[in-house]
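Visitor: Structure of the sequence below:
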Amino acid sequence: MIPVQGVEDQTVAVLGLGRSGKATAAALQAGGAHVIAWDDGVDTREAAEAEGLHIADLTRDESWHGVTMLVTSPGIPHLYPHPHPVIARAYALGIPVDNDIGLFFRSYAGAGWDEFDRAPRVIAVTGSNGKSTTTALIHHILRECGRPSQMGGNIGTGVLSLEPARDGEVVVIELSSYQTELARALTPDVAVFTNLTPDHLDRHGGTGGYFAAKRRLFAEGGPDRAVIGIDEAEGLYLAGQLATAPSDDRVIRVSAGQKLDRAAWSVFARKGFLAEYRKGRQVASIDLRGISGLPGAHNHQNACAAYAACRAVGLPPREIEAAFHSFAGLPHRSQLVAEIDGVRYVNDSKATNVDAAAKALQAFQRIRWIAGGLGKDGGIAALTPYLEHVSKAYLIGHSARDFALEIGQTPYEIAETMEQAVAHASAEAEAGDIVLLAPAAASFDQYPNFEKRGEHFTALVEGLKAR
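Guide: Model prediction:
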């Protein structure tokens, strides 16, 4: 645990008592704060109270007496589409609102750092797609190269539940737009921006607000190095905003298709090869085509971003390349579940939007595609250019029939459930086919989250192996 600094003898309110909220309350108490807490769920409040937390009804004015700060969980709206009433009350009372990410950045550095030979560092990763894989890949590379490392944030361990820093350690954290938008302190040593595609737009008041939330990681804290994916206009703009001159190598530009040989420092992938250029000269090259844990152009972009971040903290190219080969990938992200009679089954349940599904569809040939769920605004018509390798679509969930109207001439069936989709796809598949779960939709119509959806797919495939 990382005790929160600067809160001794203060009364701090915590809103939201899920995993991050309870961890935040514990870290505040470890820092000497008096914590009062609230959650809209009765069962959640009762469980937290049974664990020793002091519950105070923050919807009542009398509960705010003496409160100096409100710390909110990331899933609770604080601006759009409208602030949660408790957060709105804090604004009206002039009480600062923060989240666990802001508390982490203000508390991570400790007095003991003066005795370290090498100061700990923080790499923070944000973006629309690929940030979890990029975060996990950086963490994997660091550990394979012998550097002490922890991973947390939006993936794995909550930031305040991480262990205090060790000599020379690199902490790698994934940050969602919900987290970057509100944090009052954002000071990573290296910040990574993977890409930007429309998502969570109601929460941010549109694409501009969504990009602004991501941009805060770079504009507020001023990282020593910024790794920026420039394949979209927003990334190109951000790189231009951060660099002071064409020779400024504090910005490392990254692409999954463009040759970048004019920037001061760049990493890009073309035709399956990663290249690093510095001051117009190629300094490294890696063949990504045979790396099973990083299939497809979208994973090559992730590899470029992770490579650049690791180079920014001093790791050599050959050691990074060796670590690539031992990376198994993340569950639910182009995860190879099994190969049965020459048919490969791939779980990309995390492909919850059109852009992520498009990248999965481009990564494979001869696809039997399982898609559907709770469709998002705009539907999936934009996927039409990426369906040329789809032999047949098996559509499930709430939006199955809507999706059927948007996939052009692609053969399909309304399978309704995952059980039917897997059974029918496996029965019709031939050796060399890929049965790909890339839903292009949220999971909430049939599953509590994308992980449960992917786990169900995986369990069904494991059942095929047992036959």
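
Visitor: For the rest of this, base every contact and every neighbour count on C-alpha atoms.
Guide: Fine.

Visitor: Straight-line length of stretch 256-268, end to end?
Guide: Chord length of stretch 256-268, first to last residue, is 6 Å (C-alpha to C-alpha, to the nearest Å).

Visitor: buried sites along that stretch?
Guide: Going by neighbour count (16 or more other C-alpha atoms under 10 Å), the buried part of stretch 256-268 is Ala256, Gly257, Leu260, Asp261, Ala263, Ala264, Trp265, Ser266, Val267, Phe268.

Visitor: Check stretch 300-314 too.
Guide: 300-310, 312-313.

Visitor: Please apply the same query to stretch 114-134.
Guide: For stretch 114-134, by 16+ other C-alpha under 10 Å, it's 120-134.

Visitor: and what of stretch 90-108?
Guide: 90, 97-108.

Visitor: Show me where the stretch 151-300 of the chain has its strands.
Guide: In the stretch 151-300 of the chain, the strands defined using DSSP state E, counting those that start in this stretch lie at 170-174, 190-193, 225-229, 251-255, 265-270, 273-278, 281-287.

Visitor: next one: the second one to chain centre, how far?
Guide: Once both centres are worked out by C-alpha atoms, centre = their mean, to the nearest Å, strand 190-193 turns out to sit 12 Å from its chain's centre.

Visitor: for that strand, packing partners?
Guide: Using 3 or more C-alpha pairs under 8 Å, 6 or more residues apart in numbering; DSSP states H and E, the elements in contact with strand 190-193 are strand 121-126, helix 207-219, strand 225-229, helix 296-312.

Visitor: Over to the first one?
Guide: Other elements packing on strand 170-174 under the criterion 3+ C-alpha pairs under 8 Å, 6+ apart are strand 121-126, helix 131-144, strand 149-153.

Visitor: Counting by contacts, list what the last one packs against.
Guide: Other helices and strands packing on strand 149-153, by 3+ C-alpha pairs under 8 Å, 6+ apart, are helix 131-144, strand 170-174.

Visitor: Could you also give me the structure for this second sequence? I'd like to compare it with the first:
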Amino acid sequence: MIPVTGFEGRCVGVLGLGRSGLSAARALREGEAQVLCWDDNPAARETAEAEGFDIRNFARQSGFEGVDWLVVSPGIPHLYPEPNPVIAAAWDAGVPVDNDIGLFFRSLSAGGGWDMFDQPPRVIAVTGSNGKSTTSALIHHILQEDGRESQLAGNIGRGVLDIDPPVDGGVVVLELSSYQTDLARSLTPDVGVFTNLSPDHLDRHGGMGGYFAAKRRLFAEGGPDRCIVGQDEPEGRYLANQLSEGPTDDRVIRISSGRKLDGPGWNVFARKGFLSEYRKGRQVASIDLRDVRGLPGAHNHQNACAAYAAVRALGVAPRVVERALHSFSGLPHRSQIVAEAGGVRYVNDSKATNVDAALKALQAFPRIRWICGGLVKEGGLGGLQAGLGNVTKAYVIGREAAGFALGLSGVEAEVCTDMATAVAHAAKEAQEGEVVLLAPAAASFDQYDNFEKRGDDFAARVRETLGL
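Guide: Now for the predicted structure:
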């Protein structure tokens, strides 16, 4: 645990008692703060009470009396589409609002003793729309392969305050969502990674501008020593330009998937299946990604570039990275191979909950039996068009399957509604050399609690259908 410092004897409210909220409450108590907790869910309140925490409904009159600080769980909206009433009340009471990420950076080095380290611990923070989890896990994997102490936390792995205090030369790898970067009052990573940007969570951020601004805070507020910035969208090129003092400023490492990056700076890009590192206009390393089974497709090659650049910023050798890439098995629900039978691969990419992520999955394989559908996000399905040429047939699930199928122009689409039917029909019709791919291009909440449940159902139906 990372004890939260700076609140000794002060009263801190915690709003939302999920994983991050309870973790923050425990870390605050460990740091000798007085903690008051609230969650609208009675079961969550009971769990907190069972751990000895005091409960207070901050929404009631004088709910913030005596409260010095409010820590909010990431799922609670603080501004758009409208402020949560408790957060609005905190504003009116003059109570600062923060989250567990802000507490982490505030407390990480506050305990003292860092002058005793030969190599001070480092923090790598990864944000962006797609690929954050794979990039973060891959960085963690490479560091472990290099024999370095590494912990994975944030939006993946453990809660950020649940990790152990880092050791000499240790690295903390954080995946940070826009919900987390938007509110944190302290953001001070040593290395910041921006993978890419595509429309997502727009209602939460008041549009694309607000969404990008939430991501940008990691760099503008945090001032990382090194910034790895994807260049495949205008926002990434804008951000790199804002952070750089000139074309040779190697504090900014530009990355891309699909095009060569020219210029005298520090560049890492993947093109035609090869990752290349260039510095001062000269190639210094190259890795063949085509046979790396855990990272199929251009979108995963971008993840490889981001992870490569992040660990190179810490001095990891290219040969170590290459070895680690081949031993990386990927993450569940992200281009995960769940079975192979009769020359057909079954791939679970349930995390592809938006059009951009699904498009990248479609572009990773040439002949696809595509299982898709769910709650379509803002912007519709038009952005999928560039990948539909790889689709042999679509099998549509979800409550609105018929409407979803109508949005797939030029593709044979069968309305299956449920996962069992979609998997059974796709498996029966699949030919050798094809891929049965779950890449929904939509949220899961019409049929499942989350994308993980959807991916697990896909894997279970595949095993059932194939008799595995």
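
Visitor: TM-score of the superposition?
Guide: Here the TM-score for the pair of chains, by TM-score structural alignment, normalised by the length of structure 1, is 0.99; 467 aligned residues with a C-alpha RMSD of 0.9 Å.

Visitor: ok, back up a step: of the helices and strands packed on strand 170-174 of structure 1, which is nearest His84 of structure 1?
Guide: His84 of structure 1 lies closest to strand 149-153 among these, at 22.6 Å (C-alpha to C-alpha).

Visitor: Check the mean deviation of that closest one from structure 2.
Guide: Relative to the matching residues in structure 2, strand 149-153 of structure 1 has an average distance of 0.2 Å after the fit, by mean C-alpha distance after the TM-score superposition for structure 1.

Visitor: and Leu276 of structure 2, what does it touch?
Guide: Actually, residue 276 of structure 2 is Ser rather than Leu. Neighbour list for Ser276 of structure 2: Val268, Phe269, Ala270, Gln283, Val284, Ala285, Ser286, Ile287 [criterion: C-alpha atoms under 8 Å, 6 or more residues apart in numbering].

Visitor: same question, Lys359 of structure 1
Guide: Neighbouring residues of Lys359 of structure 1 by C-alpha under 8 Å, 6+ apart: Gly296, Ala297, His298.

Visitor: Export those residues as TSV, with columns for neighbour count.
Guide: Formatted as TSV, the contacts of Lys359 of structure 1 follow (neighbours: other C-alpha atoms under 10 Å):
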residue	neighbour count
Gly296	20
Ala297	21
His298	20
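
Visitor: Keep only these that stay in contact in structure 2.
Guide: When you map these onto structure 2 and apply both residues aligned by TM-score structural alignment, their matches' C-alpha atoms under 8 Å, the shared contacts are Gly296, Ala297, His298.

Visitor: From those residues, pick the one nearest Thr244 of structure 1.
Guide: The nearest member of these to Thr244 of structure 1, counting by C-alpha to C-alpha, is His298 at 29.1 Å.

Visitor: give me the element the closest residue to the closest one other than its chain neighbours is part of.
Guide: Nearest residue to His298 of structure 1 in three dimensions, chain neighbours excluded: Lys359, at 5.8 Å (C-alpha to C-alpha, 6 or more residues apart in numbering). Taking DSSP states H and E as the definition, one finds Lys359 of structure 1 inside helix 354-362.

Visitor: ok, now how distant is the spatially closest residue to Ala59 of structure 2 that is not a sequence neighbour from Gly223 of structure 2?
Guide: Once flanking residues are discounted, Ala59 of structure 2 sits nearest to Val86: 5.3 Å by C-alpha to C-alpha, 6+ apart. Remark: distance between Val86 of structure 2 and Gly223 of structure 2 (C-alpha to C-alpha) = 31 Å.

Visitor: who has more neighbours, these two?
Guide: Val86 (20 against 17; other C-alpha atoms under 10 Å).

Visitor: Is that one in contact with Phe58, as I believe?
Guide: Yes. Between Val86 of structure 2 and Phe58 there is a contact at 6.2 Å, judged by C-alpha atoms under 8 Å.

Visitor: Adding distance to Leu336 of structure 1, write the buried residues of stretch 256-268 of structure 1 out as TSV.
Guide: Listed next are these as TSV, based on distance: C-alpha to C-alpha, whole Å:
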residue	distance to Leu336 of structure 1
Ala256	22
Gly257	24
Leu260	31
Asp261	34
Ala263	36
Ala264	37
Trp265	34
Ser266	30
Val267	27
Phe268	25
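
Visitor: Give me the neighbour count for Leu186 of structure 1.
Guide: 24.

Visitor: Val35 of structure 1 contacts Asp9, doesn't it?
Guide: No. The criterion here is C-alpha under 8 Å, and Val35 of structure 1 misses it with Asp9 at 9.9 Å.

Visitor: Okay then, goodbye and thanks.
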